[in-house]
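> Provided below are the primary sequence and the corresponding predicted coordinates.
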Amino acid sequence: MYLPEELELRLDAESAATGVSKAALIRRGITELLDNSSRLRRNRPLPVFNSGRSLTPEEMADATYEHIEERAARR
């Protein structure tokens, strides 16, 4: 891992003081950073199909792929 020496020393000290592994502290820090990020998250809604009748699994798969291809073509 490539951390500046000061951060490495602080991480070692925190790990020793808390009994939490350095890896767990790093994962916790990354999770907190990402959870608190103000960057917009890209939550895309799932496609909705309303054909008025139940689709077979094959028809549903075909409709899903068709929808994906249409969205990709618009980009």
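Noted; the coordinates are in hand. Residues are numbered from 1 along each chain as shown.

> C-alpha only now, for contacts and for neighbours.
Noted.

> which SS class is Asn43?
Using DSSP: H, G, I helix; E, B strand; the rest coil, the structure places Asn43 in coil.

> next, the one to line up against it:
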Amino acid sequence: MVKTTVYLPEELEIRLDAEAAATGVSKAELIRRGIAMVLESSQRPRNVRPLPVFNSGRSRTPEELDEDLYQQIKERAARR
């Protein structure tokens, strides 16, 4: 995970504290869930590149193929 600092208005901080206490879910988890909800409902078009085609005319090792696929999957996951 990556640490990020977020500044909240006092009213949101109070409500967040109350929700965390009432549900037993950490404030950090509630914030993560809220961000995920916003991103999932976003209407912004996603730039999805097709998976790489492995007919480049040169031989590639299985490790190179795995790395390319891993990078593509990682990029797509970051946009979700």
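It's in. Here the structure is a predicted model, which is why all the values come from computation and not from measurement.

> and stretch 16-27 of the first structure, which residues are buried?
22, 25 (16 or more other C-alpha atoms under 10 Å).

> and it, end to end?
Start and end residues of stretch 16-27 of the first structure are separated by 16 Å (C-alpha to C-alpha, to the nearest Å).

> name the residues that touch it?
11-12, 14-15 (C-alpha atoms under 8 Å, 6 or more residues apart in numbering).

> any chance of those in JSON lines, plus neighbour count?
As requested, the contacts of stretch 16-27 of the first structure are exported to JSON lines (neighbours: other C-alpha atoms under 10 Å):
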{"residue": "Leu11", "neighbour count": "18"}
{"residue": "Asp12", "neighbour count": "15"}
{"residue": "Glu14", "neighbour count": "15"}
{"residue": "Ser15", "neighbour count": "16"}
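
> from those residues, which land in helices?
Taking DSSP state H as the definition of helices, the contacts of stretch 16-27 of the first structure contribute 11-12, 14-15.

> out of the residues you listed, who's nearest Ile30 of the first structure?
If you rank these by distance to Ile30 of the first structure using C-alpha to C-alpha, Leu11 comes first, at 13.6 Å.

> tell me the counterpart of that closest one in the second structure.
Using TM-score structural alignment as the criterion, Leu11 of the first structure maps onto Leu16 of the second structure.

> which non-adjacent residue is nearest its match?
Lys27 (6.5 Å; C-alpha to C-alpha, 6 or more residues apart in numbering).

> that neighbour pairs with which position in the first structure?
Per TM-score structural alignment, Lys27 of the second structure is aligned with Lys22.

> distance check, its match against Leu55 of the first structure.
In terms of C-alpha to C-alpha, Lys22 of the first structure sits 51 Å off from Leu55 of the first structure.
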